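Q: Quick one, fold the following:
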Amino acid sequence: MTKMTLGSYPHMLGFEQLERLLERTAKGSEGYPPFNIEQTSDHSYRITLAVAGFAETDLSITVEDRQLVIRGRQSDDGDGRIFLHRGIAARQFQRSFVLAEGVEVGEAVMENGLLHVDLTRAQAETIVQTIRIKATHGKETS
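A: Here you go, the predicted structure:
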């Protein structure tokens, strides 16, 4: 069976980058930390990550090449402590979310072990462009 790509569709011009984004996103889908994505209005979203045990200073949020990247790195504060069982490890993570054109990252808030990141999508204007057709009258010589 042949793999269909966006380039296989002759009416889909200039979508090669979208295909690369989809492939890159599919590769980085580990399960930690768990997250929710909710639509909060017609033009806004909220991503919520369960980051219990992380302080605000342990987290970073960046936008890189139309990707929202959330990283977490806990400092190991176990100096001088003796654990009989250690089930809560200082674990680092990186979560990436591909942002569509026009989606902007807004506020980020920590609340009860949850990190909320708000996103808004600008409403696209409908633009109608008329292309003038030039008429040529016979062959021109140089």
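Q: For the rest of this, base every contact and every neighbour count on C-alpha atoms.
A: Will do.
Q: can you give me the helices in the protein?
A: 16-27 (DSSP state H).
Q: show me what contacts the residue sitting nearest the centre point of it?
A: Nearest residue to the geometric centre of the chain (Cα atoms, centre = their mean): F97, 2.1 Å. For F97, the contacting residues are T25, Q67, L68, V69, by Cα atoms under 8 Å, 6 or more residues apart in numbering.
Q: What number of residues are in the vicinity of the residue lying closest to the second one once chain neighbours are set aside?
A: Computed as Cα to Cα, 6 or more residues apart in numbering, the closest residue to Q67 that is not its neighbour in sequence is V98, at 4.4 Å. Other residues within reach of V98, judged by other Cα atoms under 10 Å, total 18.
Q: ok, V98 touching E23?
A: No: applying Cα atoms under 8 Å as the test, V98 and E23 come out as separate, 11.0 Å apart.
Q: about what we covered before: and the gap between the residue nearest to the centre of the chain and F83?
A: Using Cα to Cα, to the nearest Å, F97 is found at 36 Å from F83.
Q: Alongside the first, I'd like the structure of this one:
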Amino acid sequence: MSYDFAPLFRTAIGFDRLAQVMDTASRSAATPSYPPYDIAKTGNDSYALTMAVAGFGPEDIELVVQDNTLIVSGRVNDPQNEGEILHRGIARRAFERRFALAD
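A: Predicted coordinates:
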């Protein structure tokens, strides 16, 4: 569900910043942004999906096609024998992205 905050911009003098914040928050909550991905058209009916999934191995990624939807999910298993981690800069958080497939 999405809300249109455009009328607030015209009628609420002095509250335009609040309306912008609410509008931005509602859009970002509705659209997941992790992990980032690219979709390239490689032919008339073929596409290539590229996802940036740093810290995930092939065994951590699951691809499922269900009800005309491609579901890509990632879950990192417990790290094995990585040694002592001094800094963790790669998120490794679980994710699920859904892509509608063309008929």
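Q: Do a quick rundown of the strands in the first structure.
A: Along the first structure, counting by DSSP state E, strands occupy 35-41, 44-50, 59-64, 67-72, 93-98, 103-111, 114-121.
Q: once aligned to the second structure, how far is the third one on average?
A: Strand 59-64 of the first structure differs from its equivalent in the second structure by a mean of 0.7 Å after superposition (mean Cα distance after the TM-score superposition for the first structure).
Q: Which of the contacts of F97 of the first structure are conserved in the second structure?
A: Compared against the second structure with both residues aligned by TM-score structural alignment, their matches' Cα atoms under 8 Å, the contacts of F97 of the first structure retain Q67, L68, V69.
Q: Give the closest residue to the second one in space, chain neighbours not counted.
A: Looking back up the chat, that one is L68 of the first structure. Distances taken as Cα to Cα, 6+ apart place F97 nearest to L68 of the first structure, at 5.0 Å, with adjacent residues excluded.
Q: now stretch 59-72 of the first structure: which residue numbers in the second structure?
A: Under TM-score structural alignment, the alignment places stretch 59-72 of the first structure onto residues 61-74 of the second structure.
Q: Give me the buried positions along that stretch.
A: For stretch 61-74 of the second structure, burial by neighbour count (16 or more other Cα atoms under 10 Å) applies to I61, V72, G74.
Q: ok, residues contacting stretch 23-36 of the first structure?
A: R46, I47, T48, L49, A50, V51, F93, R95, S96, F97, V98.
Q: Aligned counterpart of the residue nearest to L68 of the first structure in the second structure, please.
A: Matched by TM-score structural alignment, F97 of the first structure corresponds to F99 in the second structure.
Q: For that match, give its distance to I85 of the second structure.
A: Computed as Cα to Cα, the F99 of the second structure to I85 of the second structure distance reads 35 Å.
Q: Same check on E62 of the second structure?
A: E62 of the second structure sits 26 Å away from I85 of the second structure, going by Cα to Cα.
Q: Distance to D118 of the first structure for the kept ones among the contacts of F97 of the first structure - can I get that in JSON lines?
A: Putting these into JSON lines (distance: Cα to Cα, whole Å) gives the following:
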{"residue": "Q67", "distance to D118 of the first structure": "14"}
{"residue": "L68", "distance to D118 of the first structure": "11"}
{"residue": "V69", "distance to D118 of the first structure": "13"}
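Q: residues contacting A52 of the second structure?
A: Per Cα under 8 Å, 6+ apart, neighbours of A52 of the second structure: P35, P36, Y37.
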